[in-house]
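In: sequence first, then the predicted structure:
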Amino acid sequence: MTDRSTAKRISTYTRGDLTFDVADSGPLDGPTVVLLHGFPANRHSFDGVVPLLNAAGLRTLAPDQRGYSDRARPRRRRDYRAAELQRDVLALLDAAGVERVHLVGHDWGGALAWQLGAAAPERLTGLTVLSTPHPAALVRSLVTSAQLLRSFYILVFQLPVLPEVLLRGRLAALLRRMGLKPSAADDYGKFMSKRGRLTGGLNWYRGMWLPDRGAPRARTVTVPTTYVWGNGDQALGRRAAELSGLFVRARYQFLEVEENHWLPENAPGVVARQIIADVVP
């Protein structure tokens, strides 16, 4: 449970000169769940999940992450290295007055959740990771499956300017073709049309893997973990999903569901039920 004496309601938090927007709801004294979105979404990707968690007595914190919050969008690639992204989440916990949380991540938010499960287990009660395999499992799968072909777009996104040109004005249609429900695809297309947001989101691809002396070397997750993977995911294949358990040294569950990549938006009930099962004894 959250300590009533330290928990406080927030709508923003700061780290250095960056200010992040946060949706904070549910009982302050309930277990806290942090929800990390991916690309090209924002905190609203969990809008269908949050009410179900709150009704179960869980407090939820859903931030717009670095690059997505309008006042937290540094321009340099190196500002999106893993250590910086991890510290953003830890600063959120401190601002909200919570010592330990259950961490949920989807897409790039899932990659960040895996990293924090290895780097900061003392701040976590557990993980629920959606769609994204453990980063080391993904790397291993590149040479043992067709994952390299699935991930070719990541190489394209390393280029300056061109990905923005290719995606601008076409993003919503592309997301619908990838199976995201039309209302969410249109919302994300509109959100990303504002100046700077698309580059901010793409900078996760450009900066996350840069060498970083400040990033912890640990890659083995040591907190209870559930990994939920949709077997219709066009971007992330089975081999990486099945290898992810090799990098967890704690209670681990792999849940395969009949869905595609967009689990929070397309299957909020499935996601919420699993999070509740992971958090509530």
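Out: Received, thanks. Numbering: from 1, shown residues only.
In: only C-alpha atoms for contact and neighbour calcs from this point on.
Out: Will do.
In: can you give me the strands for the chain?
Out: Assigned by DSSP state E, the chain shows strands spanning 12-15, 18-25, 32-36, 59-63, 101-106, 124-130, 225-230, 252-257.
In: give me the angle between the longest helix seen in the chain and strand 18-25.
Out: Secondary structure assigned by DSSP state H gives helix 82-96 as the longest helix of the chain. Here the directions of helix 82-96 and strand 18-25 differ by 50 degrees (axes from the mean of the first three to the mean of the last three C-alpha atoms, to 10 degrees).
In: list the buried residues in helix 82-96.
Out: Buried residues in helix 82-96, counted by 16 or more other C-alpha atoms under 10 Å: 82-86, 88-90, 92-93, 95-96.
In: try stretch 9-19
Out: Across stretch 9-19, burial judged by 16+ other C-alpha under 10 Å covers 10, 12-13, 19.
In: same question for stretch 236-249.
Out: 236-245, 247-248.
In: for comparison:
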Amino acid sequence: MSVPTASLLCVIEHVRIATPAGTFDGIAAGAPDDRPVLLLHGFPEAASAWEHQVAALGRAGYRAVAVDQRGYSPGVRPESPGEYHVDDLVGDVLAIADASGWARFDLVGHDVGAVVGWHAAAAHPDRVRTLAALSAPHPCALAEAARADEDQALRSQHLALFKERSAERRLLADDAAALRAIFEHRLPRSAVADYVARLSEPDALTAALNWFRAARRLVLPDRVSVPVLYLWGTEDVAVGSTAALSCGKWVDGPYHFEMLDEASHWVVWDAPEAVTSLLIAHVT
């Protein structure tokens, strides 16, 4: 089922994708038979973060689909943190592809969506044609930097805070002031308001935080053999240059690294045209 709406000079569909885990909500553009591109959002966002890229990819002749991932889609919101293990998240990627009839597909991810992308590309090169990772480098690069680089260790401290039992209360207190602060005043107020409203729904923020709570035991992916595009903003507060510059060490296939000057962790919002252009060039 899809409901077309006009957006960014392109028809964007609101889609629902039924899988064994439940039904994922999302947005899409392009003809169903066009080459498929799946886009995965980060924390604490939604599929709508990719609206600009979905529309542009659709115009360029691709079938672009961005989904509200596990916990963000009300139809796929299990209660137990154990059901948000990275294997479950990668399984969702494959299930969405299977439900869409895609034997192979290009995969794009930002933040924790990129982490899922790294794992999916490493484990399933037969399904993932290419990977574009935004902000989050290969998890091995980040883990190595966090051990060896004090600056990266400080930048990664927020991950432990998200696992605390009081995280929901703290993030939603005072009209979700701490949740809003995550975006560093980089996003339009309307987008932040939408994300806050979504995560203020019953159990929604707990589900989003369960991604971090499920990762108490660090699981690292293998090396990646498919072509990779990695985009990193030089003003990223969560990922420092040590991790970003070492990312390519973990890629055996063709690798393209782009630094986006003055862009923050929210590269999709800070540099939408540059991100879109690089993505289209990468999947072409």
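Out: Yep, it's here. Predicted model, so just to flag it, every value in this text is computed and none were measured.
In: just give the TM-score of the two.
Out: Aligned and superposed, the two chains score 0.90 in TM-score terms (TM-score structural alignment, normalised by the length of the first structure); 267 aligned residues with a C-alpha RMSD of 1.8 Å.
In: picking up where we left off before, looking at the strands of the first structure, which is buried most?
Out: Comparing the strands of the first structure by mean neighbour count (mean count of other C-alpha atoms under 10 Å), strand 32-36 comes out on top with a mean of 27.
In: so which bit of the second structure is it matched to?
Out: Residues 36-40 of the second structure are the counterpart of strand 32-36 of the first structure, counting by TM-score structural alignment.
In: give me the most central residue, the first structure.
Out: residue 109 (1.3 Å; C-alpha atoms, centre = their mean).
In: residues contacting the aligned residue in the second structure for it?
Out: Aligned counterpart of residue 109 of the first structure in the second structure: residue 113 (TM-score structural alignment). The contact partners of residue 113 of the second structure, by C-alpha atoms under 8 Å, 6 or more residues apart in numbering, come to 40-43.
In: one more: residue 226 of the second structure?
Out: 121-122, 125, 128-131, 251-254.
In: next: residue 187 of the first structure.
Out: Listed by C-alpha under 8 Å, 6+ apart, the contact set of residue 187 of the first structure reads residue 172.
In: in three-state terms, label the residue lying farthest from the centre of the second structure for me.
Out: Relative to the centre of the second structure, the most outlying C-alpha is that of residue 174, 27.1 Å out, by C-alpha atoms, centre = their mean. Of the three states, residue 174 of the second structure takes helix according to DSSP: H, G, I helix; E, B strand; the rest coil.
In: okay if I get the buried residues of helix 82-96 of the first structure as CSV plus distance to residue 195 of the first structure?
Out: Listed next are the buried residues of helix 82-96 of the first structure as CSV, based on distance: C-alpha to C-alpha, whole Å:
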residue, distance to residue 195 of the first structure
82, 24
83, 26
84, 23
85, 22
86, 25
88, 23
89, 25
90, 28
92, 25
93, 29
95, 28
96, 29
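In: for stretch 72-80 of the second structure, measure first residue to last.
Out: 14 Å (C-alpha to C-alpha, to the nearest Å).
In: so where do the helices sit in the second structure?
Out: Under DSSP H, the second structure gives helices at 51-59, 86-100, 112-123, 139-148, 150-155, 157-163, 167-181, 189-199, 204-213, 241-246, 267-270, 272-283.
In: just tell me what residue 200 of the second structure corresponds to in the first structure.
Out: Taking TM-score structural alignment, residue 200 of the second structure has residue 193 as its aligned residue in the first structure.
In: contacts only, for that match.
Out: Residues near residue 193 of the first structure by C-alpha under 8 Å, 6+ apart: 168-169.
In: got it, and residue 249 of the first structure?
Out: 220-223.
In: what's the match for it in the second structure?
Out: Aligned counterpart of residue 249 of the first structure in the second structure: residue 252 (TM-score structural alignment).
In: same question, residue 264 of the first structure
Out: Under TM-score structural alignment, residue 264 of the first structure pairs with residue 268 in the second structure.
In: residue 10 of the first structure is in contact with residue 26, isn't it?
Out: No - assessed by C-alpha atoms under 8 Å, residue 10 of the first structure is found out of contact with residue 26, at 11.9 Å.
In: and the gap between the aligned partner of residue 129 of the first structure in the second structure and residue 278 of the second structure?
Out: Under the alignment (TM-score structural alignment), residue 129 of the first structure pairs with residue 133 in the second structure. When distances are taken as C-alpha to C-alpha, residue 133 of the second structure and residue 278 of the second structure turn out to be 11 Å apart.
In: for residue 94 of the second structure, same thing?
Out: Residue 94 of the second structure is 24 Å from residue 278 of the second structure, where distance means C-alpha to C-alpha.
In: ditto for residue 85 of the second structure
Out: Taking C-alpha to C-alpha, one finds residue 85 of the second structure at 30 Å from residue 278 of the second structure.
In: same thing with residue 178 of the second structure?
Out: 32 Å.
In: give me the more crowded residue out of the two.
Out: A count of neighbours by other C-alpha atoms under 10 Å puts residue 278 above the other of residue 178 of the second structure and residue 278, at 18 against 15.
In: hang on, the earlier thing: looks like the match of residue 129 of the first structure contacts residue 114 (just checking).
Out: Yes - the criterion here is C-alpha under 8 Å, and residue 133 of the second structure meets it with residue 114 at 5.0 Å.
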